[in-house]
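**Student:** Structure for this input, please:
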Amino acid sequence: MESNAGDAGMDAGMDGLHGNRGMFRVRRMETTLVRPAAETYRGLYFLSNLDQNMAYMVELVFCFKGNGGKRRDNVSEVIKQALAKVLVHYYPLAGSLTLSSDGKLIVNCTGEGVPFAEAISDYEIEVLGDVTVLNEPSKLRNLVLSFDSATNVTELPLLTVQVTSFKCGGFVLGIGMNHCMTDLPTLMEFIHSWAEIARGLPLTILPSLDRSILRSRQPAKIEFAHHEFEKNEKVFNIQEEQLLYRSFSFNPGKMTLLKTKALEDGVINKCTNFTVLSAFLWRARTRALKMDPNQQTKLLIAVDVRSKLNPPLPKGYFFSGITFTCCLCTAGELTTKPLSFAVKLVQEAIELATEDYIRSAIDYFEITRGRTSIENTFMVSKWTGLPFYNADFSWGDPIKVGPATIKHNWAVFVPDGKESKNTIVSLCLPVSAMKIFQEMMQFNFILKSSI
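**Tutor:** Got it, this is the predicted structure:
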């Protein structure tokens, strides 16, 4: 099967980053199923209430440098054989989603296997440009085995793998991850284990698969107002025109400027890179969309529960350890008040996410079956600080890692390479709003404006 990707804009700069121009072709071979290399448990595997909200695919590409010569013919086979072996330890990934008797998602551990595709490109890997920069998702999605034809969540795979070889000897490992199974820290533990097996090494960390630690309490009780689940009657639709994907670089100097702006009125006395950047992007996006001042707007913040629970979760705990907390205000408040107002909302939302709050959120789903509402919502997810660049399958660590696509209301923060201190923010907006948003991302705009 041959897959084509369209042109991507050509430009690179601090305030708006774009990919390389040109057609890019991939020849994908027949997809196979990679089954665990040994017999594994067959039966139903429990998913916690935290997992129930996360049944969507997250797609990543890991780019590995060429050897300056011909293709490495054994790459796909080494990765495939290692996958079969690591699935013995992570056997739920070889199963499929189904519904339990009480209507919750659960995994049927059938051992049927993980969809695996091999692909070839007649280009050098450099044609991809910098994959940390998301400008033309159709280009990168050729490198991931996607299941866009799925009509409901139970048809989504739990994991997909594609290995694309380039004529220079470089290759791309494209991974589709069902978020109900893992979050990114857990995914990276899985990938590291997979890579260790590919290098002939024993596993450093064995997975702990029992998710019952995060069952709802008996009796379940809701102790907080969980606005993240509440729907807004008045919906602001951003998908009425073409959406553009863009990425923006925030270096240490730009982050220092944002912090200075946030602290200058004395409302807050400190802030982190994540809180100030989340607040800044939320305000800029709301302005760019020209939302009605009386329209409610919501910022959803993905919070890692690992550091919140006592006793701590077991080492290697295999789960999707994300819950959401949120900020709420009107568009008018957000865009007319100083940046410190938005930063304080973000700080308060993060501080709210205690163990009691997390347990209450687990119980909220148990009682109401309510799912996180995304109407009038902007979601931020921090991927910086994760060991993306420690994934050696025998050919060295990846040279670049990035998302193959993101949802229309997401912004993801990714590291700009292994050694860089810059943060790349990727998101999408309607064409008209993106023009305004790009102007607000410029260093000089931040410097001169009263944000």
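
**Student:** C-alpha from now on. contacts and neighbour counts both.
**Tutor:** Fine.

**Student:** Can you tell me the SS state at the residue nearest to residue 153 when sequence neighbours are not counted?
**Tutor:** The shortest distance from residue 153 to any residue other than its chain neighbours is 6.4 Å, reached at residue 55 (Cα to Cα, 6 or more residues apart in numbering). Three-state call for residue 55 (DSSP: H, G, I helix; E, B strand; the rest coil): coil.

**Student:** Can you report how many residues lie near residue 55?
**Tutor:** 20 (other Cα atoms under 10 Å).

**Student:** what are the ranges of the strands in the stretch 101-250 of the chain?
**Tutor:** For the stretch 101-250 of the chain, strands defined by DSSP state E, counting those that start in this stretch occupy the ranges 105-109, 114-121, 159-166, 171-178, 243-250.

**Student:** Could you say which of the ones you listed is packed most deeply?
**Tutor:** Burial of the strands of the stretch 101-250 of the chain is given as mean neighbour count (mean count of other Cα atoms under 10 Å); strand 159-166 ranks first at a mean of 26.

**Student:** now it against strand 171-178, angle please.
**Tutor:** Our comparison of strand 159-166 with strand 171-178, counting by axes from the mean of the first three to the mean of the last three Cα atoms, to 10 degrees, yields an angle of 160 degrees.

**Student:** what comes into contact with strand 159-166?
**Tutor:** Residues outside strand 159-166 that contact it (Cα atoms under 8 Å, 6 or more residues apart in numbering): 26, 66, 71-72, 75-76, 93-94, 114-125, 143-146, 171-178.

**Student:** And the helices in the stretch 301-450 of the chain?
**Tutor:** Assigned by DSSP state H, counting those that start in this stretch, the helices in the stretch 301-450 of the chain fall at 331-336, 339-352, 355-368, 431-440, 443-448.

**Student:** so which of those gets nearest residue 108?
**Tutor:** With Cα to Cα as the measure, helix 355-368 is the member of these nearest residue 108 (20.8 Å).

**Student:** gap between the closest one and the chain center?
**Tutor:** 23 Å (Cα atoms, centre = their mean, to the nearest Å).

**Student:** in that helix, what's buried?
**Tutor:** With burial defined by 16 or more other Cα atoms under 10 Å, the residues of helix 355-368 counted as buried are 357-366.

**Student:** nearest to residue 192, of the residues you listed?
**Tutor:** Taking Cα to Cα as the measure, residue 192 sits nearest to residue 358 out of the buried residues of helix 355-368, at 28.2 Å.

**Student:** Roughly how far does that closest one sit from residue 159?
**Tutor:** Here the criterion is Cα to Cα, to the nearest Å. By it, residue 358 lies 26 Å from residue 159.

**Student:** and for comparison, fold this next one:
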Amino acid sequence: MSNPQKVRHISECFVKPEHALEEAKRPFYLTPWDLAMLSAHYIQQGLLFTKPPAADEQEGFIDTLLNRLKLSLSRALVHFYPLSGRLVTKTNENPPSCLIYVDCDNSPGAKFIHAALDLTISEILSPIDVPLVVQSFFDHDRALNYDGHTMPLLSIQITELIDGIFVGCSMNHCIVDGTSYWHFINSWSEIFQAEGNDISLARPPIHKRWFPDGCGPIINLPFTHQDEIISRFEAPTLRERVFHFSSESIAKLKAKANAEYKTNKISSFQSLSALLWRCITRAHRLPLDQITSCKLATNNRSRMDPQLSQDYFGNSTHAVAGVATAGELLEQSLGWAAWQLHQAVVNHTDKAIHGWMDAWQQSPFIYQARFFDRYSVMMGSSPRFNMYGNEFGMGKAVAIRSGYANKIDGKVSSFPGYEGGGSIDLEVCLPPDFMSALESDEEFMDAATLPHQWHRIEDKLYLSRVEEVNATQQSEQSNPKQTVTTADEHKDQLG
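**Tutor:** Predicted coordinates:
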């Protein structure tokens, strides 16, 4: 959905760590996991908050908020100092190669932007598709991680809406995976809530780099020019929509999958991912002999022996996949599809992780957009991340949204549902025709419900289901004489 409104940038500055650590003066070396991400986009995710009720009457509300955010950010960067650095490349002539690492010392720091947009929360959340204007809530549009040589590795954009605040974060994917991304946000929130008091983080990040035996910390890549490392790409025209799955609906999917395959080992998320795999494959209308896959972004930390701490700061993920022909996938049951994903996860062991590392060392490669084919479903992010637990003086966020980055046909990002309890929101990206087919898929729509939304009544925000709002709209359209509000007031009420 297009939107004529444009975000206005009001100010920007750079934020450095409140004080420098000795370890921040040394190079921060990148592991094979990190280096493989050089040609991917930054991670772009953010939180939408409602302004406090008296914010408009409170003189200096936004200035006070911005100052507190910058101060707490500078303190968070002491703990997460690599995010204030820049990438550096040193080339070698014999043999021809390059070393890419993070210089945390000679850098202006992280970027901090204050922006504004004359739209309401309901105008952002009520449309069926995520409005395109949401992409402008993030800095580093279309930037690749390699661009961290000249661009900040972390950029925060605070976008002020008429009745809300969006905190958008763009973070270099060579420095963090999703686990480390939300670890930083959680810690920043923790420091913000401490209101200037010195605190010891509940989970301080671990910066000691993990390398397989015989590898690192200095890794010379067999490339001498950036064209050998990166390839820029534009996503096709996509519709982006958020679907909600209640804890009850997911429990039914899990029970169905396990019953169909006569097991009790299939997880809730494997069942939900299997549903997406089947339904998106059907929407794509693939030939029956076409090979298709469902890839799951998987955290390596707990699968290694010995285990790597969940507080390890950096990348430690792989994508595991269930594979089948389109005909096989659609002829078999949901339980069969879920079992393929279960087996892919079970087989992702310490041995498999080290096997990937060994192969990468023999022939280093950088992930490119061409690695993701249009016959696959890619399940990214995780409903396990603590997203709604972050507060910045405005209470609990009302929604999570993401930017342009890394979106392709078949990309699905999973977030915890607003109400918690095991509910999940899925952000699905598909070309328009395929999205329409998914919306008409009975198997999919029987499991999905419309997400919670916010609408305005008498200048107060209320949480409701979209179908409740739509029912009210339909009632008023069929009984126009009973409606006494003006068109503009009606828009405010129902979003």
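
**Student:** on that earlier part again, so which of the helices of the stretch 301-450 of structure 1 gets nearest residue 47 of structure 1?
**Tutor:** Distances from residue 47 of structure 1 to each of the helices of the stretch 301-450 of structure 1 were compared using Cα to Cα; the minimum, 11.7 Å, belongs to helix 355-368.

**Student:** Which neighbouring elements make contact with that closest one?
**Tutor:** helix 49-52 (3 or more Cα pairs under 8 Å, 6 or more residues apart in numbering; DSSP states H and E).

**Student:** please redo it, this time with the cut-off set to 6 Å
**Tutor:** For helix 355-368 of structure 1, the contact count by 3 or more Cα pairs under 6 Å, 6 or more residues apart in numbering; DSSP states H and E identifies no helix or strand as a packing neighbour.

**Student:** equivalent range in structure 2 for that helix?
**Tutor:** Aligned by TM-score structural alignment, helix 355-368 of structure 1 falls on residues 350-363 of structure 2.

**Student:** Check what contacts that stretch and list those residues.
**Tutor:** Applying Cα atoms under 6 Å, 6 or more residues apart in numbering, the contact partners of stretch 350-363 of structure 2 are 303-305.

**Student:** Would you format the strands of the stretch 101-250 of structure 1 as CSV with distance to residue 334 of structure 1 included?
**Tutor:** Formatted as CSV, the strands of the stretch 101-250 of structure 1 follow (distance: least, Cα to Cα, whole Å):
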stretch, distance to residue 334 of structure 1
strand 105-109, 37
strand 114-121, 45
strand 159-166, 39
strand 171-178, 33
strand 243-250, 22
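
**Student:** just so I know, which of those lies nearest residue 86 of structure 1?
**Tutor:** Taking Cα to Cα as the criterion, strand 114-121 is the member of the strands of the stretch 101-250 of structure 1 that comes nearest to residue 86 of structure 1, at 11.6 Å.

**Student:** Check the mean deviation of that closest one from structure 2.
**Tutor:** On superposition with structure 2, the mean distance recorded for strand 114-121 of structure 1 (mean Cα distance after the TM-score superposition for structure 1) is 1.5 Å.

**Student:** What range does that strand cover in structure 2?
**Tutor:** Residues 110-117 of structure 2 are where strand 114-121 of structure 1 aligns, with TM-score structural alignment as the criterion.

**Student:** what does that stretch rub up against?
**Tutor:** Contacts made with stretch 110-117 of structure 2 from outside it, assessed by Cα under 6 Å, 6+ apart, are listed as 7-15, 84, 152, 154-161.

**Student:** quick check, distance from it to the centre of its chain.
**Tutor:** Mean C-alpha position of stretch 110-117 of structure 2 versus that of the full chain (Cα atoms, centre = their mean) differs by 19 Å.

**Student:** same check, this time on stretch 21-29 of structure 2
**Tutor:** For stretch 21-29 of structure 2, the distance between its averaged C-alpha position and the chain's averaged C-alpha position is 28 Å (Cα atoms, centre = their mean).

**Student:** Span of that stretch from start to end?
**Tutor:** Here the two ends of stretch 21-29 of structure 2 are set 16 Å apart, with distance taken as Cα to Cα.

**Student:** for stretch 113-131 of structure 2, how far is the first residue from the last?
**Tutor:** Using Cα to Cα, the distance between the terminal residues of stretch 113-131 of structure 2 is 21 Å.

**Student:** Can you give me the buried ones in it?
**Tutor:** Neighbour-count burial for stretch 113-131 of structure 2, counted by 16+ other Cα under 10 Å, picks out 113-117, 119-126, 129-131.

**Student:** List just the nearest of those residues to residue 477 of structure 2.
**Tutor:** Within the buried residues of stretch 113-131 of structure 2, proximity to residue 477 of structure 2 (Cα to Cα) peaks at residue 126, which comes in at 17.8 Å.

**Student:** Could you measure from the counterpart of residue 148 of structure 1 in structure 2 over to residue 488 of structure 2?
**Tutor:** Residue 148 of structure 1 maps onto residue 142 of structure 2 when the alignment is built from TM-score structural alignment. Relative to residue 488 of structure 2, residue 142 of structure 2 is positioned 36 Å away (Cα to Cα).

**Student:** Who has more neighbours out of those two?
**Tutor:** It is residue 142, of residue 142 of structure 2 and residue 488, that has more neighbours when counted by other Cα under 10 Å, with 18 against 8.

**Student:** Show the contacting residues for the more buried one.
**Tutor:** Residue 142 of structure 2 neighbours (Cα under 6 Å, 6+ apart): none.

**Student:** can you give me the strands for the stretch 251-400 of structure 2?
**Tutor:** Applying DSSP E, counting those that start in this stretch to the stretch 251-400 of structure 2 gives strands spanning 291-299, 317-325, 376-381, 399-402.

**Student:** how about those strands in a markdown table, adding distance to residue 387 of structure 2 and mean neighbour count?
**Tutor:** As requested, those are exported to a markdown table (distance: least, Cα to Cα, whole Å; neighbours: other Cα atoms under 10 Å):
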| stretch | distance to residue 387 of structure 2 | mean neighbour count |
| --- | --- | --- |
| strand 291-299 | 17 | 22 |
| strand 317-325 | 19 | 19 |
| strand 376-381 | 11 | 24 |
| strand 399-402 | 8 | 22 |
